[in-house]
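[1] Give me the fold of what follows.
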Amino acid sequence: MPRPRRRLTSTCIGTVTAGLLATGAALAAPEEGEAQGGQGSDIAMGAYLDYGPPGVARIPYLSRWLGGKEIRVGHTYLPGDRWAGIEGNVSFLEDWAEWRQADDDRMFVLNVPMQEHNEGRVSDYRVARLIRAGAEGEHDEHFRKLAERLVDLGVPDTVIVLGWEMNGITYTHRCGPDPENWKAYWKRIVRAMRSVPGQEFKFDWAPNRGKDAIGWTECYPGDDVVDIVGMDSYDQGPGRDFDEYVSQPYGLQQHVDFAKAHGKAISYPEWGLFRRGDNPEYVRRMLKWIEQNKPLYHTITDYCPHGVWQCKQNPRSSKVFRDALSPDGPGPVIPTPVVPTPVVPTPMVPTPVIPTPVIPTPVVPVPQIPTPEIPSPVWPLPSPEIPAPASPGPVKPGPVLPSPVWPEPPVPVPVPSPARPSPQVPAPVPVPAPSPVAPSPRPSPVVPKPEPAPTTPPPPPANSSQWCLPLNFGDWLSHLLGKQSVCLKFDWGKDSGSWPF
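    As a prediction, the model looks like this:
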């Protein structure tokens, strides 16, 4: 029995060997597939780089950063603030149409809102009314105009991502407020756009991963109006890691199974980093998931915080992405331009130097004003002497003093008595009016004015019954009151009996 035993042993060894070889081939297949996916996969790859011409201009720079990998998908969005934008009345569509027409292997993906004011925080009540109006055909013409615009631009095979992330709460075209009318509205849009001659559109129905506000299966409008079942999947909840992203209700696995059950291709129009920051494990697992399930296309959202090329805050994830998708591994580091617009050098025009003329400042001589010397008055001043009325002798003038100018009071004129003649009263000396003095920084010295010689009153006539004595009040009062005298009348007439002479 040894021989049969040896044959059995040999057979067992051969079987085990063959099994190991087969197992090794099976284990090596994902590695080869992963490598082939990075180097020569048929999966169309792209990135959202900007909505307008800069997004088109950056595509070749992204390709160079990835070691020459072909970027086959161009992805942009129509503005959802007004119906005019949703109708395609934007100039940047021409730039994307030109890029698409340059190569038959390229794909143009266009996100199209279903309502105006699409990010205007519209209430659920109003959203329900808008959905109902759309289901009744009120907005068909807007989407018919969009279809005509795309056909005229030469991109009739555009992939239309209509009403994306409808199971969430962000957009006015959300499904939750009225799912049944929302599905009816979707159907009307698709039929309106397909009614335009020459169109070849593909309609991509793309919810958020996870249940969000409503399970996305409740918003599916039907196989006849859907060509691709897409999904937007960022590195955020629900789910704590990539395994839960796959296995959770309405997750990545259910998405693949749902599309397969309906006979549809899958896509990932939006994916990228988010809540968990620079997470290279998420990028690695997402790229493997894409390679394994072969979507029609995928586009990473490449701006911060989601991106790996234009966003510099995720260097580890950027390296994983680049290593996985570069055909020949990492190439030389090429600086990433922020805006890859050709820089036209500005010619340097020398500015002529004009010498500034030196204008001498004229020197104005300052006149020297002599300072007048002011004699200081001597104090105290002598008081004027006033003689007693009993001494009728001659009066001597007092010292001359400077006096202020006062208005001249009227001088009373004595009325002569008819019986007796009055003594002669000397006329007042006129005082000259002061002349105007020009203002000067300093007061002018006071020069004493010459005073007229005092006039002695004439003696009274002989044998007169009236005796007058002149009064001298000094120069100051004399100027003010004039020359005054005191007259005494004595009744010594002949009839009185007392006349002495």
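[2] make it CA atoms for all contacts and neighbour counts henceforth
    Will do.
[3] List the buried residues in the top helix by length along the chain.
    For the chain, the longest helix by residue count, based on DSSP state H, is helix 2-40. Buried residues in helix 2-40, defined by neighbour count with 16 or more other C-alpha atoms under 10 Å: Gly33, Glu34, Ala35, Gln36, Gly37, Gly38, Gln39.
[4] any chance of those in TSV, plus distance to Ala213?
    Formatted as TSV, those follow (distance: C-alpha to C-alpha, whole Å):
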residue	distance to Ala213
Gly33	37
Glu34	35
Ala35	38
Gln36	38
Gly37	35
Gly38	36
Gln39	39
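[5] which one among those residues gets closest to Ala324?
    Gly38 (5.5 Å; C-alpha to C-alpha).
[6] can you pull the contacts of that closest one?
    The contact partners of Gly38, by C-alpha atoms under 8 Å, 6 or more residues apart in numbering, come to Ala324, Leu325, Ser326, Pro327.
[7] Now flag whichever of the residues you listed is closest to Gly230.
    In terms of C-alpha to C-alpha, no member of those lies closer to Gly230 than Leu325, at 21.4 Å.
[8] Measure how buried Gly277 is and give me the count.
    The number of residues packed near Gly277 is 14, by other C-alpha atoms under 10 Å.
[9] Please apply the same query to Tyr268.
    Residue neighbour count, defined by other C-alpha under 10 Å, stands at 20 for Tyr268.
[10] And the helices in the chain?
    Defined through DSSP H, the helices belonging to the chain, from first to last, are 2-40, 53-57, 59-65, 83-86, 92-101, 124-135, 140-152, 179-194, 242-247, 252-261, 280-293, 315-325, 474-481.
[11] Could you export those helices as CSV, including distance to Lys202?
    Below are these laid out as CSV (distance: least, C-alpha to C-alpha, whole Å):
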stretch, distance to Lys202
helix 2-40, 25
helix 53-57, 22
helix 59-65, 23
helix 83-86, 17
helix 92-101, 15
helix 124-135, 21
helix 140-152, 12
helix 179-194, 10
helix 242-247, 26
helix 252-261, 15
helix 280-293, 20
helix 315-325, 26
helix 474-481, 124
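[12] Would you do the same for the sequence below? I want to compare the two.
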Amino acid sequence: MVAVGLTYALIHRGSDAPAPAATPTSTITPRTPNAADKEAAFGVFCCWSPDGVRDFGDWAGRDVQYVVDFSLRRTWNDIANPFDQLKSWQDEDYRIVFGLAMLPEDDSLDVSLAAGARGDYDEYYRTLAQNLVAYGQGDAVLRLGWEFNLGSWRWHPGEADDFIAYWRRVVTTMRAVPGAEGLAFDWNVNNGGNTYDSTRFYPGRDYVDYVGVDVYDISWAKGTYPYPDTCSTTCRRQRQAKAWNDTYDSRYGLRFWSRFAARQGKPMSLPEWGLWERPDGHGGGDNPYFIERMHEFIADPANNVAYQAYFEYDVKPDGNHRLRDLKNSGRVFRELFAPS
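    As a prediction, the model looks like this:
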């Protein structure tokens, strides 16, 4: 069974008036990510304020470099003009990783990937690029259509040609805005499964900076989760190991994506990863073994992970990811990711 995780739009923001339009251009300038840093940049999704991020860094014992955030996405205005979001991170030293919707979620709007491929929505992404530049975030990482391989998203693709053409239009349009040439685009899938081939929707090397994978400690594979009521410490470790093998070795698991990124000549990213204490029991809960395996994967230069961001959030009622609540794992996380 495909181990499907969820990404959350944990949003509280509104929008103001739109920015002026820019002159379009059809010339793309591909950006090459900086490969000089050998250690993956340390990131987090935890909150919507710099103070909250600094608090997580103090707890973790190291400075946060990348901050993951999402904006409202009900309407096109939400997508193009996320002013509260932009203001939150203005003048901060963090590199911002934005979850960027390809379509608004308001069901009353007649929108489609095919219309985007025709250029019907270029103006909204041009405006967004202008806003990013105006707020000092012209080097943001954009997770355009993140986790598109999950059927719950409105931008879950039907036709590969439409998805690819639309992606390319957005990248070309945004990078054509003066000052936005440094925007980076993260082609971001949800990890796992044996049937859905997301590679059919890869838009090409000139339009992608990172191959991103979101991965959580969840599994529906036999002999993994939920833990039986009588599961001993040894029993739990055996099930955690089987769950990790499912995460890593499934047909479209982490091993596959590491090799795919290498073939494309792109670094990997892990924009969301974490433990998951779930009410249905299909997460490993407080699982230091998962933290150890993820650290091993991230630290292995063969995987070329450019940045990683832990998902430090309690998503009531769907479960909890917080390392500060899952205390055994939190201790191991700090020992491995911020050694003294």
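[13] Thr233 of the second structure matches what in the first structure?
    The equivalent of Thr233 of the second structure in the first structure is absent (alignment by TM-score structural alignment); it sits in a gap.
[14] Over to Leu144 of the second structure?
    Match for Leu144 of the second structure (TM-score structural alignment): Leu162.
[15] Met231 of the first structure: neighbouring residues, count only.
    Around Met231 of the first structure there are 26 other residues, counting by other C-alpha under 10 Å.
[16] er, Gly134 of the first structure I mean
    Residues within reach of Gly134 of the first structure, counting by other C-alpha under 10 Å, total 21.
[17] cool, and Val283 of the first structure?
    Other residues within reach of Val283 of the first structure, judged by other C-alpha under 10 Å, total 24.
[18] Kindly confirm whether my reading is correct that it touches Phe321.
    Yes: proximity of Val283 of the first structure to Phe321 meets the contact threshold set by C-alpha atoms under 8 Å, at 6.6 Å.
[19] quick check: angle from the longest helix of the first structure to helix 280-293?
    110 degrees (axes from the mean of the first three to the mean of the last three C-alpha atoms, to 10 degrees).
[20] tell me the angle helix 2-40 of the first structure makes with helix 315-325.
    Between the axis of helix 2-40 of the first structure and that of helix 315-325 there is an angle of 110 degrees, by the same axes, to 10 degrees.
[21] And Pro288 of the second structure, what's its match in the first structure?
    By TM-score structural alignment, Pro288 of the second structure lines up with Pro280 in the first structure.
[22] Distance check, the closest residue to its match other than its chain neighbours against Val283 of the first structure.
    Taking C-alpha to C-alpha, 6 or more residues apart in numbering, and ignoring the residues beside it in sequence, Pro280 of the first structure has Ser317 as its nearest neighbour in space, at 4.1 Å. As for Ser317 of the first structure, its distance to Val283 of the first structure is 6 Å (criterion: C-alpha to C-alpha, to the nearest Å).
[23] ok so, going back, list the contacts for the closest residue to the match of Leu144 of the second structure other than its chain neighbours?
    Closest residue to Leu162 of the first structure in three dimensions, ignoring its sequence neighbours and counting by C-alpha to C-alpha, 6+ apart: Val112, at 5.0 Å. Residues near Val112 of the first structure by C-alpha under 8 Å, 6+ apart: Tyr77, Leu78, Gly80, Ile86, Ile160, Val161, Leu162, Gly163, Trp164.
[24] What of Gly239 of the first structure?
    By C-alpha under 8 Å, 6+ apart, the contact set of Gly239 of the first structure is Tyr245, Gln248.
[25] With Trp89 of the second structure instead?
    Residues Ser49, Pro50, Ile96 are the ones in contact with Trp89 of the second structure under the rule C-alpha under 8 Å, 6+ apart.
[26] In the residues you listed, which residue is surrounded by the most others?
    Using other C-alpha under 10 Å as the contact criterion, the top neighbour count among the contacts of Trp89 of the second structure goes to Ile96, which has 22 neighbours.
[27] and the counterpart of that residue in the first structure, how far is that from Trp186 of the first structure?
    Using TM-score structural alignment as the criterion, Ile96 of the second structure maps onto Phe108 of the first structure. Between Phe108 of the first structure and Trp186 of the first structure the computed distance is 21 Å (C-alpha to C-alpha).
[28] Thr17 of the first structure too?
    Taken as C-alpha to C-alpha, the span from Thr17 of the first structure to Trp186 of the first structure is 58 Å.
[29] What about Gln308 of the second structure, how many residues nearby?
    If we define neighbours as other C-alpha under 10 Å, then Gln308 of the second structure has 25 of them.
[30] hang on, I meant Ala262 of the second structure
    As a burial measure, the neighbour count of Ala262 of the second structure was computed by other C-alpha under 10 Å and equals 15.
[31] from the buried residues of helix 2-40 of the first structure, which single one is nearest Pro197 of the first structure?
    The shortest approach to Pro197 of the first structure among those belongs to Gly37, at 37.4 Å (C-alpha to C-alpha).
[32] Please name the nearest non-neighbouring residue to the alignment partner in the first structure of Trp76 of the second structure.
    The equivalent of Trp76 of the second structure in the first structure is Trp83 (alignment by TM-score structural alignment). Nearest in space to Trp83 of the first structure, with sequence neighbours left out and distances taken as C-alpha to C-alpha, 6+ apart, is Glu116 at 5.6 Å.
[33] need the contact list for that neighbour.
    Gly80, Asp81, Arg82, Trp83, Ile86, Thr172.
[34] wouldn't Arg126 of the second structure be in contact with Thr173 here?
    Yes: Arg126 of the second structure sits in contact with Thr173 when judged by C-alpha under 8 Å, with a separation of 5.9 Å.
[35] returning to what we had before: might one say that the match of Trp76 of the second structure is in contact with Asp140?
    No: in terms of C-alpha under 8 Å, Trp83 of the first structure does not count as a neighbour of Asp140; the distance is 11.4 Å.
[36] Give me the common contacts of the two.
    Once C-alpha under 8 Å, 6+ apart is applied, it turns out that Trp83 of the first structure and Asp140 contact no residue in common.
[37] circling back to that earlier point, list the contacts for the counterpart of the residue nearest to Pro280 of the first structure in the second structure?
    Matched across to the second structure, Ser317 of the first structure falls on Ser329, judged by TM-score structural alignment. Contacts of Ser329 of the second structure were listed using C-alpha under 8 Å, 6+ apart, and they are Asp286, Asn287, Pro288, Ile291, Leu323.
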